[in-house]
Structure formats: structure tokens, C-alpha cells
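Peer 1: quick one: sequence plus predicted model below, questions after.
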Amino acid sequence: MGTNWAGNVVFSTETVHRPKSITEVQETTAAAGNLRVLGSGHSFNRLADTAGAQLSLADLPRTIEIAPDRTTVRVDGGLRYGDLAPVLAEAGLAVHNLASLPHISVAGAVATATHGSGVRNGNLATAVSGLEIVRADGELVTLTRADSDLAGAVVGLGALGVVTALTLDVSPAFELRQYVYENLPATAIAGALDEILADGYSVSLFTRWTGPGVDQVWIKRHDPMPAGDFHGATPAAGPRHPVPGMPAENCTEQGGVPGPWHARLPHFRMEFTPSSGEELQSEWHVPLTSARDAIAAVGELRERVAAVLQVCEIRTIAADDLWLSPNHGRDSLALHFTWIADTEAVLPVVADLERALAPFEARPHWGKIFTANPADLHAAYPRFADFAALAARFDPAGKFRNEYLNALLGKA
């Protein structure tokens, strides 16, 4: 049987369909019983699992169609960001942001509201202006921003159907410089956090929670940084990897060297495996207005967290109007935890963090490990009932449901 990227989830089926055309997707979908779509496997829970069959879009013809007005690009549902980015760059275009690693599929990243960083940058799903979806009966439907359903369908968790193509907003290409600083003191976090998080197109703080400060600050920006320290943090003496012990050559170029957007926005290079996969991941999004208090709440659990942690990344995402986006209606701070590969040891700490972050109305990343109950998740999203109704309308018999979605949405 197959597994997800990290290997912590063994899928419950040995049946994986690999259609080579949209017609085959439609025929396979119409004939299937329960069906879940596989992306790049970078979810850490059972979102993609099923006892029925899985469907991979990896064998579809690769599609990258730039609109004549150069404001959008249409891509197939199996395309990865790392394959899209160089084509756009060659055409002098860019998407607004990328996740930490470019190895993930566009459709899978969008469906789970995966994100990059930046106080003015929405998550990757906010770039979607159109979706083409094969419904349970095999019908192919297209949604655009003229359709009120699009805001509900974009972060769709695979509950509506098979996303065979997406249309993304694009803009003129741009260059960025990447800088890494080390040992940001706790006094800077307390006194200048807003300024620090806004001092670049994209800013990430990395900490192992072994002390009150931050181990590394990664800043991606258009203009050169002033020489010297950064809020008490010192410039790194050479290339760095955010996870201790991992090779820095896996990471995108640092040291302020200007380069194209797609070679700076991710932390990791497409040509390298970002890590061994020996990890688990969790992430929670809190209102940016609660950033200091949320960081302090995690700090109260520092010893518990550090005992099972590889690294924690702290970054920002702009508000949006997508129904199941963790950033719906609020600018957000994301607290991302890369854990050791020990589920039994990690889950109690995950539960502790959920309790600590509950006062800040934390919303988990849909593709990571969390233990929040469905009632709490429903309450966290003002449009949750609307999404459940949309899923029931698109898939009334529950063909795309699995244990994960039945717990979340109720059985169809």
C-alpha cells in the first residue's frame, strides 16, 4: 500500500487510478465508488485516505497556458509549483507567493490553504480565479470569480470533486534578496515584533523553543538590508538550514544575492529533497493582533515542545474571504511545528498546544496533525455551514467522503 510523503500514514487502499486525459478522469470518477484524489502526498493526516480508490493526476498532460493579457495562467491539476515557476519566470511573470518547498502540487496546496509568508500576501489559494472540477457523476464544471461558489470551492479539501485545472492570477516577475540572521533576542520579539514581521516581502522566524529568543530570522525583500545587526540578531556567517544538522545546500541562496522570485521565495531548492521525511507537522493560525500573546502561550510549554521538536517556523499571512481558509476574515500569524517522527510522543504535545492556543481562536492547517473536534472547527469558520451545503450539493451521495471528511462534515 502507498504512504504519504512522510510515511506516517499508510493508505487503506491499493487501488490508484492514473488517468491520462480529462475524459478518463470523468469516466473513472463516474464509475468509482468512494474516491479520493492524491496530490503530492504532503499532508500529515488522513485527508487523502480512503478504503475505496485513489486517483492521481500525475499522468495528465502538463498544461501551462498564459492568457493573452498576461494576467492569469491556466494549469492542470497535477502540476507542481516547482514545474510552473520556471515557465512563468521565462515569460517574465510570477505568482504572488510560494510555500517553503516547491515540490507540492498546485491543486493540493490550494485545497488545504497552504501558504508562504508576508503581512501583505494571502495564502496560495487567494491567487485562484478559476477552477475546473469533475463532479461525482463525471460532469465537468467550471467556476470563476463571477460564481459565488468559487470562494467556497477553492479551499475544498477534495470534498467537491476532482480539480482537473486551475486558473491563477499572475503579475510581472520580480527579484528578491534573502538574508538570514541568528539569535534574535526575546526583547526584540516583545518590543518590535510587528516591525520585524513586516520588514520584507516575506519574513520567517525559526525557533527550537530551547530559549526565550529566536534562533534564525529569514528575510526575503526587494531592497538590500542595512549592514549590521537586525534588532539584536547577527548576520549569519554563511548559508543556513532551518533544521539543525541538515545541509544548507538544500536551501535557496542567502547572503543578500539578488535572484528571481521562484529561487528565493521557497526555503528549499526544487532539485533537492527538502528533508528525509522523518518528521511530523502541525500548524495553527491565530489573529495577527494576538501574535505576542500566542507566542508567549507557546513559550509556557517550551520544555514540552522542545522535547519533540525539530524546528518551529513563525510567519504571517494576509486576510482573505475564502470560506475554509484559516486566514478567513483576519490577518494571521502561523505557528508551524516540525516534529520528530514519533506520533505517540507528539500527539500529547499537540493537544497541549491546542489548549494553550484556544483563547486565540486558533485554526489548524487542514493538511497537518491536529486533534480539534469538529464542533470547535465549525465554530471557528463563519462560513462553515455554507461550505457543508456546497459539498452536499456537489457530491450528494458522498463519493468523495472519507473518515476525515465524514467526521468534519457528517456523513452524506
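Peer 2: Structure's in. What do you need?
Peer 1: rest of the way, CA atoms for contacts and neighbours
Peer 2: Fine.
Peer 1: do a quick rundown of the helices in the stretch 151-300 of the chain.
Peer 2: 186-197, 291-299 (DSSP state H, counting those that start in this stretch).
Peer 1: putting a second one here so we can go through both:
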Amino acid sequence: MTKTATNWAGNIAFRAGRVHRPSSVPELRALVARSARIRALGTGHSFNDIADSPGDLVSLAGLPPEVETDAGTGTVRVAASVRYAELGRRLHEAGYALPNLASLPHISVAGSCATATHGSGDANGNLATAVSALELVTADGDLVTLSQDVDGDRFRGAVVGLGALGVVVAMTLDVVPAFGVRQYVYEGLPFEALDDHFDAIVSGAYSVSLFTRWSGPLVDQVWVKHRIAPEDARAGEDLPDLYGARPADGPRHPVPGMSAVHCTEQLGVPGPWFERLPHFRPDFTPSSGEELQSEYLLPRRHAVAALRALDRVRDRIAPVLQVSEIRTVAADELWMSPSYRRDTVAVHFTWVKDTPAVLPVIGLLEEVLEPFEARPHWGKLFATPPAVLRSRYERLPDFLNLVRGYDPAGKFSGDFLERHLLRDR
């Protein structure tokens, strides 16, 4: 048991007095049963207080890092504390893959799925869409399993559970055969190319990310990841321009001027899915937490209009921004997912670490994006009023009923959930 400190970025000092680190599921169950207030702490890679508790926190890092593949069902059962970097390596060794990964492989499976964290790709859902079953410790210390096949709609309400239903100890994920990826970077895409060619650009590969500093009428970089057969070992090909953008002549970091040594292999060098779908290598820390992050997910049909609206206030964005990433995410059926029943464009902002300077810009962005039905990422900084946030989740009443059923006394609630979702339950 340790004293708590801060999240990864250091902008949130946890209110909880202690962090417990059980070494087994029975120990965790006993801990939860006797606790008055407790929440699970993942890798701490949130930028708001969603993980915090007015009581205690529990880290699952001490639980056995189980990864069990099942060829018969095409699934993998993975302990909640396992990070995607380790899971990817072990899955690939067994001949399997996940359809999608986030830009950072350093984050935990359970925390990522609980907040609907995502990667990129027109046909790729967020990370939680791979979940077919989850095991969680509920308020009385019971170990409960929910599955897509047995629990149907209730399961779809629980997957993106925001830590409100209990402590997830394991998840079963659907897997696919291992595949390879080639990654290319283009530079200097004219912003005006998005007006007529946005759909063609983002659908031109398995995964596409656009990076801009909002410092001029330009998308600085376009990262393009093509899915290939795992045995494809051909060298990278000569590429034509992409609507005015030119292929980079060397490896790039998303933030221009920073060393690409932390980034995954580019220039079309073939490699396994888990070493190409993320932007950053698992054996390097991409930064030391000297940043803040926000992200807004809005219906794909609004993409061009929303980007044009943001471009009109770029003079306010650029001075406090490191880089912005634009991606697409496929629609899903998970109640509390920002992509629930809508194909999505996600606009991510990596800010300088200066909260007083950044917060007014976040407020401005939300004013600009208000007509476009934007939903903020659950683990990032946002200023969306609770009433507006609630109105954008049509299954919220069902989710609140689910929470009441599993946690009637609010053992797993915290300030973030009370403030944004649960206060009137």
C-alpha cells in the first residue's frame, strides 16, 4: 500500500489517500468488499480526475499478467493490468493480432477500453469494440462475468464503464490472424485539399492520421498505415504525391523538430501490426508528461465543416499547442462510447503544459464545435457543461440504471463521475 501522487502528466494530484496493490484476485475481492469508496487506477494516462476516488485507489499491476489465447474461439483472455505493448508482442508470437491499437502502446487494456480510447481507421472501432467478455469485482466483492453472447445489451452498457460498475480484472478480446503494416509519412498537405478530398484521404489506407499545428493553411504530416500480408518483406515503393503532400525523405516525429527515434518505423519498411499501428515504440517513452491533452469526437459527416471552423480560430490554438491529430473511428454499439452509433472524426490536441493558458482555449474550442455534436474523450481535459454532456449520450439513463444495479451505494463513484454523470441519479 502506497501514498498516491499524481497522474502521468502531473496536472492532477490524486485526492485518494492510499493506493492498494493486491497480488491476487481473492485479495482484491476482500479489499473491495471492506472498502467504503475505491476506484481502479490504470496507467494514469488520463488528464482529468476520472481515475480519482475520495476514498482509496487500487492498482492491478501486482496481479499475474495473464494472456491466454483460444484458437477455437478466436479470442484472448488478458489480465486487466496488461499493457498493449506486452499483449501485442505475445499475441503476435502466437500468430494473432488485434484489429486496432492506440498511438501509445504503453497504456493498459482495461483503462483504455473503459474510456473508449481509440486508434484510427474508417473501418476500425475503438479499442473497446474488441471486447467480448469482461470479469469484474463488484461492490460486495463478488466476481462477475459479463459476455456479449449471454448479456447482450447490458454487456454493451458495461464495456465502456468508466470504472463505475466495479474493478475489471480481466477481459476477453476478439483477435484476428497476425498481419503486417507498412507506414509512410507525407508532408505539406494543403488544408484546402480537405474540402474536396477528406474522405479519400482518410479512407486511403487501413489507418490514417493527419497532424497539424494550426499555424497556417497546412496539414503538416499525414501518417498512412497500409495493411499487408505478414510475409510481405518487400522494400518501400516510390510514392506519388498525396493531393499536394509529398512523401517524407526520412523518419518523422508528429511534432516537427523532435527526434523520430521514439517513433515506429516509417518509409514503408514492413513490420508486424503491433510495431506499426502505434505511432510510438513501446521501448521508448514518447515524452516525460510535459503536455496536456484534449480530444473531441464528432459525427463524421461534420468533419470538413468542423475543421474549417477550427481553422478560423487557429491564431488562438497555435500559441498553446504542440500538435493536433485528426483521425476517423468506426461507429459502435457501446452505450458510453463517443462513437456510439455514429461514424466519427476525432480531433486531438496535445497542448503545452500550462493549464491557465490552455483552459480558455479549450472553452473557445467547445464554443466553435458546439454545432457539431462533439463528445469529449472521457480521459482528456474538457469544459463541456454536465447537462450538455449528458444530452449527447442517448443511453445514459440506461447506463445509470446499470450503475445503480451494480453499485447502489456509490462505492466506485468519484468526483468526476458525480460531477458529470451521476449527481442526479
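Peer 2: Happy to help now that I have it. Since the structure is predicted, the reported quantities are computational estimates derived from the model, not experimental observations.
Peer 1: ok, back up a step: could you dump the helices of the stretch 151-300 of structure 1 to CSV with mean neighbour count and distance to residue 12 of structure 1?
Peer 2: Formatted as CSV, the helices of the stretch 151-300 of structure 1 follow (neighbours: other C-alpha atoms under 10 Å; distance: least, C-alpha to C-alpha, whole Å):
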stretch, mean neighbour count, distance to residue 12 of structure 1
helix 186-197, 16, 42
helix 291-299, 18, 35
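Peer 1: wait, which of the ones you listed is closest to residue 135 of structure 1?
Peer 2: helix 291-299 (39.9 Å; C-alpha to C-alpha).
Peer 1: please name every helix or strand in contact with the closest one.
Peer 2: helix 186-197, helix 343-357 (3 or more C-alpha pairs under 8 Å, 6 or more residues apart in numbering; DSSP states H and E).
Peer 1: can I get these in a markdown table including distance to residue 7 of structure 1?
Peer 2: Listed next are these as a markdown table, based on distance: least, C-alpha to C-alpha, whole Å:
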| stretch | distance to residue 7 of structure 1 |
| --- | --- |
| helix 186-197 | 33 |
| helix 343-357 | 11 |
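Peer 1: which among those is found nearest to residue 277 of structure 1?
Peer 2: Between these, helix 343-357 lies closest to residue 277 of structure 1; by C-alpha to C-alpha that is 13.8 Å.
Peer 1: in structure 2, what range does the closest one match?
Peer 2: When structure 2 is aligned by TM-score structural alignment, the counterpart of helix 343-357 of structure 1 is residues 355-369.
Peer 1: likewise for stretch 164-180 of structure 1?
Peer 2: Using TM-score structural alignment, stretch 164-180 of structure 1 pairs with 169-185 in structure 2.
Peer 1: any idea which residue is closest to the centre of structure 2?
Peer 2: Centroid-nearest residue in structure 2: residue 117, 1.9 Å away (criterion: C-alpha atoms, centre = their mean).
Peer 1: quick one: what's aligned to that one in structure 1?
Peer 2: Checking TM-score structural alignment: residue 117 of structure 2 goes with residue 114.
Peer 1: pretty sure that match sits against residue 127.
Peer 2: No - when contacts are counted by C-alpha atoms under 8 Å, residue 114 of structure 1 is not listed as touching residue 127 (11.8 Å).
Peer 1: just the buried residues of the match of helix 343-357 of structure 1, please?
Peer 2: 358, 361-362, 364-366, 368-369 (16 or more other C-alpha atoms under 10 Å).
Peer 1: average gap between it and structure 1?
Peer 2: Per the superposition on structure 1, stretch 355-369 of structure 2 and its aligned residues are separated by 0.6 Å on average (mean C-alpha distance after the TM-score superposition for structure 1).
Peer 1: so how far is that stretch off the chain centroid?
Peer 2: 21 Å (C-alpha atoms, centre = their mean, to the nearest Å).
Peer 1: also stretch 251-262 of structure 2?
Peer 2: For stretch 251-262 of structure 2, the distance to the chain centre is 21 Å (C-alpha atoms, centre = their mean).
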